[in-house]
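*Asks:* sequence and predicted model, in that order:
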Amino acid sequence: MRPRGAAVAADIEGTLIRRGDPGYEDARTGAVWNEVTPRRFPDVLVRAATEADVVHALTWARAQGLRVSLRSGGHNWSGAPLRDGGLLLDLSGLRQCAITPAHGSEPPTATVGPAATGQDLVAALTPQDLAFPVGHCPTVAVGGFLLSGGLGWNSRAWGASCADVREIRAVTADGRTVICSDTEYPELFWAARGAGPGFCAAVTGFRLALHPHPASIMATGLTFPLDEVSRVTEWAEPLARRLPPYVETAFVLASSGPPTESAPRGPRITVAATAFAATEREARQALEPFADCPFGACAVTRRPPVPVSFAALHEGAAAIWPPAHRYAADNLWSPESHATQLTRIADAVAHAPSGKSLVLSPVQPVSQEPALLRNMAFAPLGESYLVCYAIWDDPAGDQDNARWLRDAMAAADPRGDGCRYIAETDLEAGPARARRSYAPATWDRLQEIKAQWDPENLFHSYLAP
């Protein structure tokens, strides 16, 4: 008799590792980019090398009564792909990235695997003078990013990244491979643009619409002591909202900043603005108002507008979210202003146990043009948005930093009923976290689609406490 798992092991080109096998723990911890690895243990890990491997693994899991979780790049801060028992299907080998040039009236597109990263796309698109609203962190894979909606570079102009998804290729719970679009399996396509880690199929490929590469990308910024948070946000938020949509503005509250000639080491607030413009003149004109800050003399540092590239933007982001660190994160959509929200959370940032922790708060992080929010489960759920990151490197600090994150978010959301963005919410902070990431009607529709496409609940749904 063939041992349990032998059939699928013979069929797949990738790797199958069972709990207790050599290499299991490395594979389990390697499934999470975060150095904080949840103590959840799948029975089996399958690292797919091809789409056929995905079909074989799902067919075998269904026959064995194993529930399935999915991993593309492992950037989910809660470690949602790791579940106790069942099968972890690792799609990190599906990293293809192919560009189809424009032909006649057909615009250019990219066909990418779920494990292709933002930096992979930038490297492929830039030489062809094309662009896509990739994630801010370069190593985020498109799988989880696009399934969650995607708040990428220049999303204030281009919309949520999933707005540019034209088709998905997916393997369903019954083992079928389907191509979904606005016209083919439209319900599943709608869910694939926003359902995030609760999506009820395994996506093996995306076809993406592309944008002309901005002729000029320029960035500027001013940094102030954090005790200026109220004055800075009250000045910069209305300014940012008046600027053209191709200007991305964000506040960054840092728990520690280096000393300068005018200020000692201490917590900081930075206003960072990036213009993705058609000409250098347009970019410079769009950023000019940041040079006219009425209290600019109080700035700790000033960065005049300088040309940058998507690759350079990714390098800067990589310094904010370095690898080989420990992370916890949570976010909040709010009907209140950035001034209100950031003033409320500033004291927590100033007293963070780690000097690497920060709050990122983009102004209008995604376009709310109806055409760019059509036919998707994703929707912005507030006027202001912030993400709080606890970042540290010593395991001895796990409890203090996790507690700090929860306390900081309680300060930002004192009633505890704020809305969330599914990609970066602390899913284990409360049983309603996934549900609070969607409008009620959207949540109900997602449950209906899950019941239709995965009636036996083969795929794990949203992580909960």
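*Replies:* Nice, I can see it.
*Asks:* okay, CA-based contacts and neighbour counts for the rest of this
*Replies:* Noted.
*Asks:* wait, doesn't L405 sit right on I345?
*Replies:* No. Because the distance of 10.7 Å does not satisfy CA atoms under 8 Å, L405 is recorded as not touching I345.
*Asks:* measure C388 to A254 for me?
*Replies:* Taking CA to CA, to the nearest Å as the measure, C388 and A254 are separated by 10 Å.
*Asks:* whoops, A317 was the one
*Replies:* From A317 over to A254 (counting by CA to CA), the distance is 14 Å.
*Asks:* count the neighbours of the closest residue to L94 other than its chain neighbours for me.
*Replies:* Here the nearest residue to L94 in space, its sequence neighbours aside, is G113; by CA to CA, 6 or more residues apart in numbering that works out to 5.0 Å. One way to gauge burial is a neighbour count; for G113, by other CA atoms under 10 Å, it gives 27.
*Asks:* just say helix, strand or coil for S92.
*Replies:* Using DSSP: H, G, I helix; E, B strand; the rest coil, the structure places S92 in coil.
*Asks:* residues in contact with it?
*Replies:* Listed by CA atoms under 8 Å, 6 or more residues apart in numbering, the contact set of S92 reads R47, A48, R71, S72, G73, P114, A115.
*Asks:* in addition, the following structure is provided for comparison:
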Amino acid sequence: MAALGIPDAALKNLRAGLAGEAITPDDPGYEEAREIFNAMIEKRPAVIVQCRSSDDAAQTIRFARHLDREIAVRCGGHSVAGMALTDGGVVIDLRRMNGVTVDRDGLVARVGGGATIGDLDRATQPFHLVTTGGRASTIGLGGFVLGGGSGWIEREFGLACDNLMEVQLVTAEGRFVRASETENPELFWALHGGGGNFGVATWLTLRLHAIPAFSIALLLFAPEAGADALYAYREFIGRAPDEIGGGLIHLTAPDEEFVPRHMAGKLTCAVLVTYIGTENEIREVAAPMLGLGHQGELITQLPYADLQCMLDDPPGYRNYCSAEYVVGMPDELVQRFSARAADMIVPSRSRHALFPMGGQVARGDDRYPVPWRRAPWAVHPFGLWARPEDDVRGKQWVRDVRADAAPWSSGAVHLNFIGREGQERVVAGLGEENYQRLVAVKTEYDPDNVFHLNHNIKPA
């Protein structure tokens, strides 16, 4: 049977040339293959091609273009707008291309375009090596890095894109291109924030960093103490060395041993301090936060890869999120941010997060199209809930958090943190001057805008 109008002969030819597998709605495993992180998104691709090689990706691009079918590129599937799927089109599913090769002496990792943050972290952990990854292990590495990439250890090691050394790309014409500082340098520049606009990234090379030890201090406060905790955290992080990271997050407290029984399942203010060093050292450097009357704590030395899993959420939740990058954290914003936590859906997996920036992020390369790196704070409401009847309330909470922070917004925003919020926000995420330069790169590598299911840069 033809797959949503795709001729049988064309599908047969596609399958004959693949190392991977082409899945259609009639095939077993189709429903599982099209499942993405946001359960709010309901799209049915005509074909999902589970690629095993760059050649598979190239062949799939040519197949889809010949039939004039929309192309989506999928790895982790975390796009809040569901841009990893397309109705009636073709999905290039990279998840089987998740290999990681670690050069421990050269401090480099070569990573498949379908790898997740967890794939990378588990490969580098035995060598006590890291690079900046997202704040969940299930996030797709390719989209994360090419969109800029913010994570727990960015104050010490910079953004993920600051550690990008080379990309292998399959273009809209199905040809292979390499981008680095010396090979196609303008494309390489564009891949530092421009996302998936220019092709399918099938391999990435990333710089690694040695860490002797890694520790965290997770402190739980009653929600009514959230503002006082934030005042203290603001002063603490303002004097903290680059080795310190973390954030302040209002959330539903989990049912874990370190959580007091009266807090489990209730709204809680959590302060997370991360430290590149030992448990004894973090107890010393985090001392200003330890005498504020927290009610629960987890202070321990652990593998960095284990922290990366702590905020993992399974697929199946409905979600909506956004962000504002603010120029400071004045008292009024502290009060607004803390009060807005009361509007969260509780219990749920939602997180009302505030991340400190600075350090190597702020000192990073100004050439790249990531203008949000200069903001000292990121306000990130991240809503996840189970029931469709909570959709209106959950989305409104996210919008209200943005409105609260708007008077102090820098205007720039990390596009990985937002869904479809209009072309003005895309330009804001990249910078006005950068955007015009990115248009030129887009026009060279994808003049027909084949790769438009993203925060789109429109070709000239």
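*Replies:* Sure, I can see it. The structure displayed is predicted, hence computed values, not measured ones.
*Asks:* where does the TM-score land?
*Replies:* Structural agreement between the two chains, given as a TM-score (TM-score structural alignment, normalised by the length of the second structure), stands at 0.87; 445 aligned residues with a CA RMSD of 2.8 Å.
*Asks:* returning to what we had before: between A317 and A254 of the first structure, tell me which one has more neighbours.
*Replies:* A254 (24 against 16).
*Asks:* leaving out chain neighbours, which residue sits closest to the counterpart of that one in the second structure?
*Replies:* Applying TM-score structural alignment, one finds that A254 of the first structure aligns to L251 in the second structure. The shortest distance from L251 of the second structure to any residue other than its chain neighbours is 5.0 Å, reached at R351 (CA to CA, 6+ apart).
*Asks:* can you tell me the SS state at the spatially most central residue of the second structure?
*Replies:* Per CA atoms, centre = their mean, the C-alpha nearest to the average position across the second structure is that of F144, at 4.6 Å. For F144 of the second structure, the secondary structure call by three-state DSSP comes out as helix.
*Asks:* contact partners for the equivalent of it over in the first structure?
*Replies:* Using TM-score structural alignment to pair residues, one finds that F144 of the second structure aligns to F145 in the first structure. Under the criterion of CA under 8 Å, 6+ apart, the neighbours of F145 of the first structure are G135, G196, A423.
*Asks:* picking up where we left off before, common neighbours of C388 and A254 of the first structure, please.
*Replies:* Shared between the contact lists of C388 of the first structure and A254 (criterion: CA under 8 Å, 6+ apart) are residues S357, L358, V359.
*Asks:* you'd agree the second one is up against W392?
*Replies:* The reference is to L358 of the first structure. No. In this structure L358 of the first structure lies outside contact range of W392 using CA under 8 Å: 10.9 Å.
*Asks:* secondary structure, neighbour count and distance to S337 of the first structure for the shared contacts of C388 and A254 of the first structure - can I get that in TSV?
*Replies:* Below are those laid out as TSV (DSSP: H, G, I helix; E, B strand; the rest coil; neighbours: other CA atoms under 10 Å; distance: CA to CA, whole Å):
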residue	secondary structure	neighbour count	distance to S337 of the first structure
S357	coil	26	22
L358	strand	26	19
V359	strand	24	15
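*Asks:* and L164 of the second structure, what does it touch?
*Replies:* If a contact means CA under 8 Å, 6+ apart, then L164 of the second structure has V145, H192, L204, T205, L206, R207 as its contacts.
*Asks:* in helices only, show me these.
*Replies:* When DSSP state H is applied, those are split such that V145 fall in helices.
*Asks:* ok, which pair from the contacts of L164 of the second structure is furthest apart?
*Replies:* Taking CA to CA as the measure, these span a maximum distance of 14.1 Å, between H192 and R207.
*Asks:* relative to D426 of the first structure, how far out is the alignment partner in the first structure of A342 of the second structure?
*Replies:* Aligning on TM-score structural alignment places A342 of the second structure opposite A350 in the first structure. Here the criterion is CA to CA. By it, A350 of the first structure lies 21 Å from D426 of the first structure.
*Asks:* and if you look at R176 of the first structure?
*Replies:* Distance check for R176 of the first structure against D426 of the first structure: by CA to CA, it reads 33 Å.
*Asks:* then A263 of the first structure?
*Replies:* 34 Å.
*Asks:* just the element for W333 of the first structure, please.
*Replies:* Using DSSP states H and E, W333 of the first structure falls within strand 326-334.
*Asks:* mean deviation of whichever helix or strand comes after that strand from the second structure?
*Replies:* The helix or strand immediately downstream of strand 326-334 of the first structure is helix 338-350, counting by DSSP H and E. Once fitted to the second structure, helix 338-350 of the first structure is off its aligned match by 3.3 Å on average (mean CA distance after the TM-score superposition for the first structure).
*Asks:* and helix 338-350 of the first structure with strand 326-334, angle?
*Replies:* Regarding helix 338-350 of the first structure and strand 326-334, their directions subtend 160 degrees when assessed with axes from the mean of the first three to the mean of the last three CA atoms, to 10 degrees.
*Asks:* how far is helix 338-350 of the first structure from where the chain is centred?
*Replies:* On the basis of CA atoms, centre = their mean, to the nearest Å, helix 338-350 of the first structure sits 22 Å off its chain's mean C-alpha point.
*Asks:* what is that helix packed up against?
*Replies:* helix 229-242, strand 247-257, strand 266-277, strand 358-363, strand 384-392, helix 398-412 (3 or more CA pairs under 8 Å, 6 or more residues apart in numbering; DSSP states H and E).
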